[in-house]
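1. Quick one, fold the following:
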Amino acid sequence: MKVALIGATGFVGKALLEELLARGHDVTALARHPEKLNARPGLKVLAADVQDPAQVQAAVTGSDAVVSAFNAGWANPDIYRDFIQGSRAIVSGTKAAGVRRYIVVGGAGSLYTPQGTQLVDAPDFPAAIYEGARAARDVLSELRNETSLAWTLLSPPVAFHPGSATERTGKYQVGSDTPLSTGDGPGTISAADLAVAVVDELEAPKHVGKRFTVAW
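-> Predicted coordinates:
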């Protein structure tokens, strides 16, 4: 497939880029700083600001799917505003380009506890990531009202972070709206295997118009 990838220089995006290229997909990576990505077979890098719908539209036109690992930056004091604005611009540009398939890597904060509340609303939710998690939750809410795109959102497990394991096993368990566990603790997975789950969904869709989650 021809896949437009957003966030290819990030923690998850790097793993997505490797998985897509390894499976033979043609990847167009949108980057504000294209010099961060080296030329490789199967990869085209375009300079684009994903906060601008017109730039997104121009960059993704002709793609079979858009895969987004967009993040406005955890240290960004305006992360909530920029996350929402960027996500809306990506959706708008994707629709304007006539691309229907849209897969997003979201957050774990919108997953539900057994009591029916979302993790992000817990009193002990980490303050350092609260605004970003709240934005990711609101992006999912907006996607659930989206009818023009064949969208899917993947929420990573609770214990997923840049310090997680790095190996690619090609295996994972699948859930829907509640967190998965790994052994006796909260679920985790490597970025490589999260990317496997995303590309599996791209190649054989099972969650169109839905959110799902994965863990080992």
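2. Could you use CA atoms for every contact and neighbour count after this?
-> OK.
3. ranges for the strands of this structure?
-> For the chain, strands defined by DSSP state E occupy the ranges 2-6, 26-31, 43-47, 65-68, 101-105, 150-155, 173-175, 181-182, 185-186, 210-215.
4. All the helices of this protein, residue numbers only.
-> 11-22, 53-60, 79-96, 130-143, 191-203 (DSSP state H).
5. What residues of the longest one count as buried?
-> By neighbour count on 16 or more other CA atoms under 10 Å, the buried set for helix 79-96 is 79-80, 82-96.
6. follow-up on the earlier one: and of the helices of the chain, who's closest to residue 30?
-> Closest of those to residue 30 is helix 53-60, at 7.0 Å (criterion: CA to CA).
7. Give the other helices and strands that that closest one contacts.
-> Contacts defined by 3 or more CA pairs under 8 Å, 6 or more residues apart in numbering; DSSP states H and E place helix 53-60 against strand 26-31, helix 79-96.
8. Please generate a structure for the following sequence too, so the two can be compared:
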Amino acid sequence: MKFLLLGATGATGRLFLEQATAAGHDVAAYVRDAGSLASQPRLTTAAGDVRDADALAAAMQDTDALVSTLGIGKAKDPGNLITDSTRAIVRAAERSGTKRLVIMSAFGVGESLGKANALMRFLYAGGKATFADKAAGERILTGSGLDWTLAYPVLLTNKPASGRVRATDLAEIDRLPGLPRISRADVAGFLLTTAVDGTWSRRTAVLARHPLRNGDPTP
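-> The predicted structure follows:
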């Protein structure tokens, strides 16, 4: 398959790129600076603004799916980046014919915030503007007719892949137990698998290393 990847220079994006190319897939990385990624087999780069629907549509030509690990880093003000870029992504996908979109978001966004326990809500308090920006973008995405998947990882770590990813539909969680974690490498693996297999279509998957359904024991 061929993927258009947003956020390729970020921590999770680089892991997705590594895993996808190692599995024999082609990746077109859409980045602000075409020289920000070292040349490697199965990777092409295109420079552009993620808010530019026309440039995104051109980059999406002949791709099977778009995968986004786009974030705002440590910036306190998201500047509507996710809202604006998601609007551009949806328009570009509709124009290019690329229907499959796999987007990494975060637990704490939208309806998931009400399912976080008190400690996690405390940890999320400093990211209200970012979460609001993500939630607004996701309303645009889920209101489209596209084949989307939202991935909501819990607390991220930089540990190696464990192969123990547990994906739980957001609708099946009443309250998140404890402080579950998942490695970025495992998240990248889930994004790749669902993009290839077409699973979790028009659903939100909460990602952790342990089961999170109601009634499951706290990890």
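9. nearest to residue 134 of the first structure, of the strands of the first structure?
-> For residue 134 of the first structure, the closest of those is strand 150-155, at 13.2 Å, according to CA to CA.
10. Grab the most central residue of the second structure for me.
-> residue 104 (1.3 Å; CA atoms, centre = their mean).
11. Quick check: that one touching residue 70?
-> Yes - with contact defined as CA atoms under 8 Å, residue 104 of the second structure counts as touching residue 70 (7.4 Å).
12. which residues do the two both contact?
-> Shared contacts of residue 104 of the second structure and residue 70, defined by CA atoms under 8 Å, 6 or more residues apart in numbering, are absent.
13. For stretch 59-70 of the second structure, list every residue counted as buried.
-> 59-60, 63-70.
14. What is the burial count for residue 98 of the first structure?
-> Residues lying near residue 98 of the first structure (other CA atoms under 10 Å) number 17.
15. Double-check it against residue 59; I have them as touching.
-> No - checked against CA under 8 Å, the pair residue 98 of the first structure and residue 59 is beyond contact range at 12.0 Å.
16. Looking at the helices and strands packed on helix 53-60 of the first structure, which is nearest to residue 146 of the first structure?
-> helix 79-96 (9.4 Å).
17. And the contacts of that closest one?
-> Residues from elsewhere that reach helix 79-96 of the first structure, judged by CA under 8 Å, 6+ apart: 50-58, 60-61, 66, 70-73, 100, 102, 131-132, 134-136, 138-139, 148-149.
18. redo that, cut-off 6 Å
-> The contact list for helix 79-96 of the first structure (CA atoms under 6 Å, 6 or more residues apart in numbering) reads 50-53, 56-57, 72, 131-132, 135.
19. List the residues that contact residue 46 of the first structure.
-> Taking CA under 6 Å, 6+ apart, one finds residue 30 in contact with residue 46 of the first structure.
20. so how far is residue 8 of the second structure from the alignment partner in the second structure of residue 154 of the first structure?
-> Aligned by TM-score structural alignment, residue 154 of the first structure pairs with residue 151 of the second structure. The gap separating residue 151 of the second structure from residue 8 of the second structure is 16 Å, by CA to CA, to the nearest Å.
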